[in-house]
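Following is a predicted model, sequence given first.
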Amino acid sequence: MRLLASICLLLLLGNSTVTRAQSGTFQLKGKIIDGNNKPVSFATVVIEETKNGVTADENGVFTLPLNARKGDRLNLLFSRIGMQTAKDSIIVGDLLNQLVVFRMYELNLSLKEIKVSPESGKSISNSAIVIDRDVIEQTPALSISDLLNLLPNQKFTPPSLQNVQNLNLRIAPTATNTGRSDYGLNNAFGIAIIMDGNLISNNANMQSRNPLRSATGLSGAVVTTGGSVGVGNTDSYSGDNTFGGIDLRQIPTENISKIEVISGVASAKYGEMTDGAVIIERQAGYSPLYIRTQLRDNASNYGFSKGFHLKNNLGALNIGANYTSSFMDNRDKLKAYKRLTTNLMWTKYFGKDEKVKNTFSLDYSKFLDGVKKDPDEELDKTARFDSWNFAVANRLLFNVNKNFMKSASLNMRLSYGEQVTSTEEYVNKPVTLYTLETSPGIHEGNFGPGQYTSLSMIEGKPINYTASLDFNTEFYTGNLKHRFTYGGNFNYSANKGRGQLFDPALPRAQANVNFNSKAGLSERYYDYSLIYPQKDGGVYLEDRFITYILGKPLSSSIGLRLDLQNKYKVLNPRSNFRYKLSGNFDLGLALGFSSKAPGLGQLYPGPVFFDIPLVIHFTGNESTSTYLLYTDRYDQEPKDIKPMKSFTTELNLSYHKNGYNFTLNAFYKNSTNGFGTETRYKFLHLPKYNVEEQAGTKPNLTPTGEYLNTQVSYYSLENNLASKNTGLELMMAFPKFDAIATTLNAALGITRSELTKEGLKSTSYTNDQPENLDYATVGVYENGRTINVQSRGRLSTNTHFPKLRLMIRFTGTFDLIDKNSTPGYSGVPIAYYTADGRYFEVKNFDPADPDMMHLLRTDNVKSSNSDQPAIYSNFHANISKDILKNITLSFNVYNFFNYRPRFRIEGSTDARIPNGRPTFGAELVWKIP
């Protein structure tokens, strides 16, 4: 299918006869006024099809060049912070000799119509969902994560900053106590976050333990606290988001004009993604001064933003800042999160016809996230996850408006940050055994005190640079108009931090050798600055055109990407088709491939060390004691890690008439090459020693000639995770019921995910017969699979009284299905390793064989189910009122019925509570013109 799509694209472009249509450069002269017929100064006017635009002057007057054929229809978008986004269309050539008046309205509760829910967007992607400024203003949010809760099949949660907020799209990952799973992390890692045309990358984030040490994979490699993090909360906490997507807590909502979420097949323009994209646009231009204060039961948020139009034709300057302080529980402030973000954007048009637009931006953010020591739990760990980040970006748009090219754009972004993850814990044991050696072999170790405070730190200094160059042109083949785009992108990621910092003499309790002569995983210093930078890039071309079938328009977008990711070439064709069945029904079809390169954390997890004691002779005096050990080391080869891949196909049906808007998406997404870990075993043949004590000095060690068969296990990073995801998404909007001034909106989603791990799995067993070399110590089995089904619904009523400047919104959310099942499989091994490392296939398993009988597993023979036993509902309310013309007060409550049902899964002692406790919040917005 990938080859077929590529051939179709080449035939379309190669066999077309390009004709130069009767086109020319026209000019539209317009003026923008508000509801009181006063000029709207410094608003932005953009042609939706080409993205070319200009800024109106202080009198609302603008001149917009139109390079098109006479009779073409062009759609115009008018935007300015504080004003409701307006849309209009023109026919080229009809209004050339007159001043055309366009109208915008101030965004407040006196408007007749205000959007309160996301809508399906008319973009290249059939699955695009748009959250514009109207919706943002009416939604209580501490970060964009709260806005993305409005998407179909997303869990509706109260605004909070107390946990890492990653986004998952079109997957039902397995629920875990930590909220992290390898499949969920891969999905979040494969979602591109694009702000102002620039990719925000998490590739250089390495704030994590080594995942090759953990039996639980990437999700278990995080740095965590232990025990309590507040009143009534005994779960551990981690602020790490390595191996996943961008932590959405870091992005506040100030100055955001629009968010477009693509869950399915995106434009070929976008690379470095397998599971969708979140495209964020911030307003650059004049705006009133906004002062915002949001107070919640566990958080306080303060922010301001202002856009200035500079004199002497120096353009526009936007500034903004946001500060948030929050606690998990105000009664016991052990867990805190604080965020400071500032931004500056300068926009200017150059040239007589304003053909060149340049936007320069600076962003600074600082995050303090941590858990203090509980005075009642002296052995609990404390942890801090602190960071700051600085980014500089520039967007250059050149409107050429020639027959061969319409526009060209160059986007660049450079970010630099410092991340510090630190933990502190008290260790109490008899004696510490440690070594400083990093090379494999037999070494003499050291003894240290057993009671101490262990300090460990991970210091990262991530550097990310992204650049993209895009060209847009238009041409005709006969009467068929093509909007053709092509270009490329480059991504650079590095980490110059000091890395993983440990004192081997004061190891963590989980990372040292036991005094009972057992092998242990240990840690060494790992310098991140020695890691090779990551360099990835790609090129693309895409053709958009409209043809007619049976007299009805078919909108088509056919694109092709070629990506180079970790030295692997990946070809990604993509296509979106939308056919107008009638004046009210649209039918869409899309299919496409995409890929995502591994990040530095997957490429360079660092070495793994095993310290295996050979002799531990301790007399209480270090001068007469000896610790002899063998150090084993494993290093991951970065060249072995391939990019993640996904194939998506989706069917879309939409209906729009008289205020009724229904959109149904059916999708299938097959994700492969996901990043996971695989258990590996190494069998060592180590010498035994005789210990001969000597008075006043260390004992004399002599080899006995005998050897000890020792088995160690480690975990290699592999492309071994896969998921098949199918589902439906339904969005519904109904016209206003004038009698009660109320509109109704609803969303429903269901996703079924089949999660598999490629290859075989193995289980280690205690060697009860150490002298029997034929005894099976490792059993090899077929890998199982997990099937998860999740379905959630949302129903909202919005009662709006424009004359009263009042809006009341009630939202009911429904957890319909939450099913997790593991089909049973045979517990018979298909192979095994003996005590000395020999590998044997099992063709006829004999449960009576004393060397293998213990390998028969009965714990996974039966299928297991973890089903939500009922449908659970939750209800929320939001009231907004314009107190004065320029002051708006909002009050919101989550779970206002305090409905918190509990249920237990059969065979588990843990209780699940689908609804969080009630939370309250109020927001005051003061707009100063």
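Here it is on my side, so go on.

contacts and neighbour counts: CA atoms only from here.
Noted.

Check the burial of Val539 by counting its neighbours.
21 (other Cα atoms under 10 Å).

That one sits in which helix or strand?
Assigned by DSSP states H and E, Val539 belongs to strand 534-549.

Where do the helices of the protein begin and end?
2-14, 133-137, 144-148, 182-189, 600-603 (DSSP state H).

hmm, back to that, tell me how far the strand holding Val539 lies from the chain's centre.
Counting by Cα atoms, centre = their mean, to the nearest Å, strand 534-549 is centred 24 Å from the centre of its parent chain.

Deepest-packed of the helices of the chain, please.
helix 182-189 (a mean of 26; mean count of other Cα atoms under 10 Å).

and for that one, what are the contacting residues?
166-169, 171, 173-174, 202, 217-219, 243-246, 274-275, 674-676, 721, 723, 755 (Cα atoms under 8 Å, 6 or more residues apart in numbering).

the strands in the stretch 801-929 of the chain, which residues?
For the stretch 801-929 of the chain, applying DSSP state E, counting those that start in this stretch gives strands covering 806-822, 831-834, 839-841, 864-867, 872-884, 887-894, 903-904, 911-912, 919-928.

Please apply the same query to the stretch 51-200 of the chain.
Along the stretch 51-200 of the chain, the segments classed as strands by DSSP E, counting those that start in this stretch run 53-55, 61-69, 73-79, 86-91, 100-103, 119-120, 128-132, 192-195, 198-200.

most packed of the ones you listed?
When these are scored by mean count of other Cα under 10 Å, the highest mean neighbour count falls to strand 53-55 (a mean of 25).

Leu795 versus Tyr715, what's the distance?
Using Cα to Cα, to the nearest Å, Tyr715 is found at 46 Å from Leu795.

Below is structure B, check it against A:
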Amino acid sequence: MRYLRVFLFIFILPVALNAQINLKGIVLDAETQEPLGNVTIIDLNSKQWSISNLKGEFTLELKSKKSTQVEFRLLGKKVETLNLNQNELLQSQVVYLKDKNLRLDEVVIRAKKGQSFSEIILEEEAINQVQSFSLNEVLEQLPGQKITEFSLNEFKPIAFRTVRPPGISDEGFGNKSFGTAVVVDDIPLSNNGNMQSFTANMSSPFNPNYLGFGDRDAGTSFNGNFTNANFGVDLRQITTQNIEKIEIVEGIPSAKYGDLTSGLVKIDQKAGQSPFLAYASLREGTTEYGLNKGFQLSEKAGFLNVSASLLKANANPRVSYTDYERINTQLMWSWANQPKSIRNSLTVKYGFNVDNVNYEEEDKDQKRVKNEQKDLRISNRFKYKFEENHFLDHFELNTNLTLTDQYSFESKYVNNGGKLVGFQTEEGVYEGIYTEPTYIASKEVEGKPISVYSAANIYKSFSTEQWTHHLSAGISYRMNDNKGRGRLGSPENMGPALVSQTNSGGQAFRPYNYADEVKAESQFSLFIEDEFSTYGDNSKLNIAAGLRSDIQNSYLTLSPRLNSYYIYKDLKIRAGFGLTAKSPSLNQIYTGYRYYDVILGDFRVPGEYNIGAIQTFVEKENNPEVKPSRSLRTELGFDYRFDFGSINITGFYNKLYNGITSSPYPIKRDLADVSVDDSDLSNPEIVIDGYNSYYYTESQISNGLESEDIGLELFMNFPEFIFKNIDFSLQGSYISTINNNTEDAYVKSSNASKPESFGVYHQGDKDLSHLTFGGTLNYHIPDIGLVIAVRSEHFIFDKYKRNASLYPYAFIDKNLNKVPISSENQNNEDLYGHIIRSSSAYENNRTKVFHNFHLRISKDFLNGFRFSFYANNFLDLKPTSIERSNGKDIEMINPDMVKLSFGTKIEYQF
């Protein structure tokens, strides 16, 4: 009760202190001078909002008499932002909005820094700077990212402010991708219920299912992986045509946002009246067609936005055995009451995505792979603005229900059957079964994730003599479950994991039903935040301080957040600090029981009998002790505005801890010695003659990964560079990443008579670093609606080093006791040669500088058409680098170099 009184005191006290004024004015069309209704007006400081009436008139309640920024938004019009000083706040404002097209005098075609902290803003023309079939291509414009070889035949993860590793299975990258939040219209997308994994995290949680195509010798394995269980949202499923603005927070997010560790992507979709827009986009083997329209139902009924798109992609247009298909449809109904104090938006979206690979004609094993996903997403956003002098300013309630149907399938022809496999789900010795000599091996996973989200937030702004405060607080609830049939099939059709050899063993497959075994994961969160500011002569100090509390997987986490900036004339200094938390996914918690099958004997008498003895061991199920991952995020930067441009530099240090990884552990079991009693040849029986000690390792999910990122980011913008209508921007990124798996690794003794059963090793860390620069040169001729843009990428160095211990620092004895080895004896091969492994250290340093250049030409026609032409690596550069292949260094075309490719897009508004 005491905390409730404190909470109410915080929000009621400002009523007495409030010193508000009303900003009034009218919004007109810049060309026709006609009034514009339904314009959304937002005070960017307090987030207070208003909507203009049909006469274009508006009244915006301001909580401060100090200067502020007011934004005017209407679909199809260029966003207008007014910087109003203390005197201008008392004057009636006349605001003109221009049509949004390439005939504007000024078009922002690049990513730009936000007005507050270190956020990056991408608006419509910046989104169109690249030929974007999905959100992934748009985000490749950011510092630290790079344009990759275009392919939609694989899932697209992303992580910010970290070095992209050479392989998708990197645990550091996997954790950071999983911790990157994507929020669409204030409602987060969730991948926590995705359990589309064939292997149940037996070795590593970051080994996605593989389609079976792609050049694995090209120095990268970011190709052909189609399921993103344990990773972040698949960005290729998010279309861009309906996006109005993207805000990327690479640093410290507001306390309002949770269930993340590595960054935040906020997407605002288009809503309101708009003409029909039909478009077609083509690049290599990928085509997309779409149609958008915003209807005004009536003055009282509001607006209905309808969009639909169809995409088909082929990884290699010369053949037809790999394809990806995406269908997205969406209805958005937006409504406001007559006084404009209530706004509501209801969105219904259906998505269909399918990966399909068919090698039946081209491949000898007739491999087929399919991954299908259907999504129904229903979201509602409600906002209520209280009357003047109320102790609250406004209230919002956001709710979402997402129903997903997933199906993953793989099959291939097997011609080396007749192998012995186990099938029991209880421990013991039993007679195994044999696979057919030839058969179709298949894997199937059916998942039906359910995601529920609800959040209620309140806002209050007030001013004192010196300070202006913007308070916000909220409560949210998330639930993820999976009602699918899970991993399907039977052991004899999975493809033999074991060889028919006595005492050979390995991890085994058993069906696992998600609907029966998986329990729903719930998250409950609270946050409170105060963004307060004060003004001086030519200066401003702004601080946003908040605290977030999450209960995730029964663990309580507290996450303080602090962002600040100080402005003095043209200099701005920024600093931030914060903690974040990311809940483990259902796939990381629920793995089912761990089965280990050992072949005790395969007895065959030709013409009489075949009988095989299997012993199955069963280990504990699931990983209930897995905690949320945590991240410490810090940054320090400055901005300076010159007469001819601006510069932004940000330094950062981030540390991920309690990261998800795989933790092996040694096991000792009693293994049966068996023989066959074949006194009756028609009914041979397995006989247990005794038991011997048997050692092997199992694996579980743990919080043993740590990762550190340190780096610098650079933005430089020159609105008019040398010549009129030409602007130039430069960005750069230096990042050093160190991933450290704190769990032990085990090497089984090659000599069973020795007292050491396993050698114990440190995993070793991975060091990655890169230095890149990029530039964008835009030539804009507004009179004819033409933009010519050249984007360059400059790769200075890209280093990767995997450190690994060659010698054990301890051993596991016959009773599973861990015994340290003295440093002077760790490399003693006479004593420990049977547990010393071969070196697994690796180093690949690309220090040869190379460059790439990309071209965009867009033209707006007066009849409603827009034509865009895109070319990646339009100079057809082919730099070489030294790569390691089969133990040798060879010179080859740099695998990071994007190949020459062309694309076009045609849009028509009517």
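Perfect, thanks for sending it. All values reported here derive from a predicted model rather than from experimental measurement.

nearest to Pro869 of the first structure, of the helices of the first structure?
Across the helices of the first structure, Pro869 of the first structure has its closest neighbour in helix 182-189 (23.5 Å, Cα to Cα).

what separates the closest one from the chain centre, distance-wise?
8 Å.

And for the first structure, the residue most distant from the center?
Most distant from the centre of the first structure: Ala695, at 63.3 Å, with distances by Cα atoms, centre = their mean.

any idea how far that residue is from Thr626 of the first structure?
Ala695 of the first structure is 13 Å from Thr626 of the first structure, by Cα to Cα.

which outside residues touch stretch 85-102 of the first structure?
Outside stretch 85-102 of the first structure, the residues that touch it by Cα under 8 Å, 6+ apart are 26-33, 66, 68-79, 103-104, 133.

Span of that stretch from start to end?
Stretch 85-102 of the first structure has an end-to-end distance of 12 Å (Cα to Cα).

give me every residue that touches the closest residue in space to the residue farthest from the centre of the first structure that isn't next to it in sequence.
Excluding the flanking residues, the one nearest Ala695 of the first structure by Cα to Cα, 6 or more residues apart in numbering is Thr624, at 7.9 Å. Taking Cα under 8 Å, 6+ apart as the contact definition, Thr624 of the first structure lies against 618, 694-699.

Closest one to Lys927 of the first structure out of these, please.
Set against Lys927 of the first structure, the nearest of those by Cα to Cα is Phe618 (73.8 Å).

For that closest one, what is the corresponding residue in the second structure?
In the second structure, the residue paired with Phe618 of the first structure is Arg604, using TM-score structural alignment.

re earlier: identify whichever of the strands of the stretch 801-929 of the first structure lies nearest to Asp369 of the first structure.
Taking Cα to Cα, strand 919-928 is the member of those nearest to Asp369 of the first structure, at 21.2 Å.

helices or strands up against that closest one?
strand 287-296, strand 887-894 (3 or more Cα pairs under 8 Å, 6 or more residues apart in numbering; DSSP states H and E).

ok so, going back, need the helices of the first structure in TSV with distance to Gln250 of the first structure, can you?
Formatted as TSV, the helices of the first structure follow (distance: least, Cα to Cα, whole Å):
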stretch	distance to Gln250 of the first structure
helix 2-14	37
helix 133-137	17
helix 144-148	9
helix 182-189	15
helix 600-603	20
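
Which among the ones you listed is found nearest to Leu806 of the first structure?
Each of the helices of the first structure was scored for nearness to Leu806 of the first structure using Cα to Cα, and the closest is helix 133-137 (13.6 Å).

And the strands in the stretch 351-500 of the second structure?
Ranges of strands within the stretch 351-500 of the second structure are 368-385, 394-414, 420-421, 428-431, 433-434, 439-447, 449-463, 468-482, 486-488, based on DSSP E, counting those that start in this stretch.

Which among those is found nearest to Tyr694 of the second structure?
strand 428-431 (14.2 Å).

whereabouts in the first structure does that closest one align?
Using TM-score structural alignment, the partner range for strand 428-431 of the second structure is residues 441-444.

what does stretch 319-332 of the second structure give?
Taking TM-score structural alignment, stretch 319-332 of the second structure hits residues 332-345 over in the first structure.

For that stretch, which outside residues touch it?
161-162, 229-231, 250, 252, 284, 317-329, 359-374.

quick one: buried residues of it?
Applying a neighbour-count criterion of 16 or more other Cα atoms under 10 Å, one finds 333-345 buried in stretch 332-345 of the first structure.
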